[in-house]
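*Asks:* need a structure here:
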Amino acid sequence: MTFILYTFIALLTAIIAYKIFRYSTNGKIQATDKFVLVTGCDSGFGRLTALKLDQLGCYVFAGCLTQRGIDGLRKIATKRLHPFMLDITNAEDIARAVQIVTQTLPDDQGLWGIVNNAGVSGSGLIEWVPIERYKKVTEVNLFGSVAITTAFLPLVKKSRGRIVNIGSILGRISTAGCSAYSISKYGLMAFSDALRREMKYFGVTVHTVEPGYFRTNMICGGALERETLQLYNNLDDQTKKFYSEEYVNKLLEDIRIYVQQASSDLNLVAETVADALLSTRPDYHYLIGFESKLMALIALLPTSWSDYLFSQFFTIPLPAENNL
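*Replies:* Okay, here's the model as predicted:
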């Protein structure tokens, strides 16, 4: 026990010393000659990140899924920001994006950064979520990011630049009701680890940003409630009867509370992405928000401990007693 305690203290001291050293020696690289691609810029983290990088002086290629997203950025951004249509699951869109970026870059310059932000929600109980939904969430959140990265990797290698993947704390620990989303984010974390180790030999660094609970369009405006109701309404009669409308109403109430408690300061994520791209000593992993750091600690606990904590503090409603 004494050895374990001393080892823990030594590790904690080393971590604190490293953090002090990093922040005392950290600086910023010049942003005004850097070209960065950001996906999912219609709203939320992607939009704010694109605008933040534009504000800092970067040239930004902002991939949007809708014309409305493009028009919104054009109204408030400088000429350094170039919004264009990009569906990261569409091979033709990706090829066109590579052409746009290649033609815009100076002949002697590569792409400094990729920010893989585009993603979709994937909530719902495992018994409720059809396999097609699992495939769709993974296609966007994981394979879309893989496709973007591999397509633009030669340009990033040319500049010995950086890749920033927007993950989630749910890519470290999976909670009830989020299996599809967690699967996609676990996969993105695994991809990031492998990519980081492969790209080290080319001078390219890979960083993950792992937000906790933030009030993005994926969960706001009744989005989560609508998604939950749609899943329930598509169930067969027997499964509906097992859970009951009373159960669904309680679940919707819990979702509303969760959304209200989520942070509205999305700029924290944009600022973190900027640090990952422009810091002289960027971290490999960024945990954003108290709940993100807390969940990361819970993920390190023995399974029986973490399961107990989830059963006490991260609960979901139970079906009617007569069905248990």
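
*Asks:* only C-alpha atoms for contact and neighbour calcs from this point on.
*Replies:* Noted.

*Asks:* how about the strands in the stretch 51-200 of the chain?
*Replies:* Secondary structure of the stretch 51-200 of the chain (DSSP state E, counting those that start in this stretch): strands at 59-64, 81-85, 113-116, 162-166.

*Asks:* looking at these, which is closest to Q230?
*Replies:* Evaluated over the strands of the stretch 51-200 of the chain, closeness to Q230 peaks at strand 59-64, with 26.1 Å, by Cα to Cα.

*Asks:* here's the other one to compare against:
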Amino acid sequence: MFLYVLAVVALLWLYRWYRETKRVPNKSDKYVYITGCDSGFGNLLAKHLDKLGFCVIASCFTEKGEVELKKVSSERLSTVHLDVTKSDSIKRAAEFIKTKVGQKGLWSVVNNAGVSVPSGPCDWLTIDDYRQMLDVNLMGVIEVTMSVLPLIKKARGRVVNVASVFGRISPFGGPYSISKYGVEAFNDSLRRTMLPFGVKVLCIEPGFFKTSVTDIDLLKNCVDKLWEKIPQETKDEYGIDYRHKVSVLMKEKFSHLPDSDLMKVVSCMEHAIAAVHPRTRYSPGWDAKFFWLPLSYMPTVISDYLLTKDNVKPAKAVQ
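*Replies:* Below you'll find the predicted structure:
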């Protein structure tokens, strides 16, 4: 009986593997719009898809990003300036894309642009701090998607949303996880809405990878800036040495965690775009697969304990 079950599992695994190896034809006729291509995942994905033969439309926040990307790409790749927090910028980019793709429509949009700061204890932040990140990580994703959705429906293409494993569990305070939970919810609702139109909506949920989003120095500087802004009453509650202890803990805990192999994420993005049968969700990174996702399914009392047991305690914490 055991051998029979094992054989069935093996056959199912082989079938899934074979099914997922199939790639879409006519890549040179397919346009892919990627946000956040100045650096990191977006930059690597743009170069990778260009080499595979796709027609890439790479949006960058800076002129330098556009220039540097064009230097190492083929003539198929085009760039466009984009600020995902500005409606006018999103509309201009959408008009450029509409002219570019013509009657073929847009094969895919990859909502990759995102930020990780400001981030810190919830009571250190103002509503403007939350709004700033939500504008980029959530509202930007929604508005960019809606601006090109008619073109994607025309091509029966794909929407690829880059969320995070922290859209499944919130290990720290601040708006980052909130924004990524929002992306997950938007992704799910859009996937079900677009199903009748033949549009696939996929989600990438990376773990810790070495990008500007997980830059320890950047995060430490954010903590320092937030500390300078909070009221004296709050500083007294946390204690004068709290900031220093948090910086030390961050360095000890997280400096060795980020995975430097960004192609693990890019490969998942490429599969979501190019596979005939893409997965609904991708969770690149061993930490995502074997720690964060399992932790998200555990009872709250267990996950709370594991996530807070080593935290720096405020000076006036209840004993």
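
*Asks:* ok, back up a step: make a markdown table out of the strands of the stretch 51-200 of structure 1 and add distance to V36 of structure 1 and mean neighbour count.
*Replies:* Formatted as a markdown table, those follow (distance: least, Cα to Cα, whole Å; neighbours: other Cα atoms under 10 Å):
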| stretch | distance to V36 of structure 1 | mean neighbour count |
| --- | --- | --- |
| strand 59-64 | 5 | 26 |
| strand 81-85 | 10 | 22 |
| strand 113-116 | 5 | 28 |
| strand 162-166 | 9 | 25 |
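
*Asks:* need those in a markdown table (columns: distance to S264 of structure 1).
*Replies:* Formatted as a markdown table, the strands of the stretch 51-200 of structure 1 follow (distance: least, Cα to Cα, whole Å):
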| stretch | distance to S264 of structure 1 |
| --- | --- |
| strand 59-64 | 22 |
| strand 81-85 | 25 |
| strand 113-116 | 21 |
| strand 162-166 | 17 |
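
*Asks:* and of these, who's closest to P211 of structure 1?
*Replies:* Going by Cα to Cα, the one of the strands of the stretch 51-200 of structure 1 nearest P211 of structure 1 is strand 162-166, 8.0 Å.

*Asks:* structure 2: matching residues for that closest one?
*Replies:* Strand 162-166 of structure 1 corresponds to residues 158-162 in structure 2, going by TM-score structural alignment.

*Asks:* quick one: the matching stretch to structure 1 mean distance?
*Replies:* Overlaying structure 1 shows stretch 158-162 of structure 2 at a mean distance of 0.4 Å from the equivalent residues (mean Cα distance after the TM-score superposition for structure 1).

*Asks:* would you mind finding the match for V248 of structure 1 in structure 2?
*Replies:* Matched to structure 2 by TM-score structural alignment, V248 of structure 1 sits across from R243.

*Asks:* kindly name the residues of structure 2 that line up with stretch 224-237 of structure 1.
*Replies:* Using TM-score structural alignment, stretch 224-237 of structure 1 corresponds to residues 219-232 of structure 2.

*Asks:* identify the residues contacting that stretch?
*Replies:* Stretch 219-232 of structure 2 is contacted from outside by V117, P118, S119, G120, W124, L125, K235, R243, S247, M250, using Cα atoms under 8 Å, 6 or more residues apart in numbering.

*Asks:* how many neighbours does the last one have?
*Replies:* Yep, that's M250 of structure 2 we're talking about. Neighbour count of M250 of structure 2, defined by other Cα atoms under 10 Å: 16.

*Asks:* roughly how far does it sit from A163 of structure 2?
*Replies:* The spacing between M250 of structure 2 and A163 of structure 2, counted by Cα to Cα, to the nearest Å, is 22 Å.

*Asks:* same thing with the first one?
*Replies:* Counting by Cα to Cα, the separation of V117 of structure 2 from A163 of structure 2 is 15 Å.

*Asks:* those two - which one has more neighbours?
*Replies:* Neighbour comparison, V117 of structure 2 and A163: the larger count goes to A163, with 28 against 21 (by other Cα under 10 Å).

*Asks:* shouldn't that one be in contact with A185?
*Replies:* No. At 10.1 Å, A163 of structure 2 does not count as touching A185 under the criterion of Cα atoms under 8 Å.

*Asks:* circling back to that earlier point, for the match of V248 of structure 1, helix, strand, or coil?
*Replies:* Under DSSP: H, G, I helix; E, B strand; the rest coil, the three-state class of R243 of structure 2 is helix.

*Asks:* for it, give me its contacts.
*Replies:* Applying Cα under 8 Å, 6+ apart to R243 of structure 2 gives the contacts V223, D224, W227.

*Asks:* confirm that the second one sits in a strand.
*Replies:* No. When the secondary structure is assigned by three-state DSSP, D224 of structure 2 falls in helix instead of a strand.

*Asks:* tell me how many other residues surround it.
*Replies:* There are 15 residues near D224 of structure 2, going by other Cα under 10 Å.

*Asks:* next: the one 10 residues further on.
*Replies:* Burial of T234 of structure 2 is recorded as 13 neighbouring residues (other Cα under 10 Å).

*Asks:* can you tell me the SS state at it?
*Replies:* T234 of structure 2 - assigned by three-state DSSP - is helix.

*Asks:* which bit of structure 1 covers stretch 74-85 of structure 2?
*Replies:* So stretch 74-85 of structure 2 sits over residues 78-89 in structure 1, by TM-score structural alignment.

*Asks:* which ones are touching the aligned residue in structure 2 for Y23 of structure 1?
*Replies:* Counting by TM-score structural alignment, Y23 of structure 1 lines up with W17 in structure 2. Not one residue lies near W17 of structure 2 by Cα under 8 Å, 6+ apart.

*Asks:* ok, W17 of structure 2 to L11 of structure 2 distance?
*Replies:* Using Cα to Cα, we find W17 of structure 2 at a distance of 10 Å from L11 of structure 2.

*Asks:* what do you get for K253 of structure 2?
*Replies:* On the measure of Cα to Cα, K253 of structure 2 and L11 of structure 2 end up 41 Å apart.

*Asks:* repeat that for W292 of structure 2.
*Replies:* For W292 of structure 2 relative to L11 of structure 2 (Cα to Cα), the value is 29 Å.

*Asks:* quick one: which of these two has more around it?
*Replies:* More crowded of W292 of structure 2 and L11, by other Cα under 10 Å: W292, with 19 against 12.
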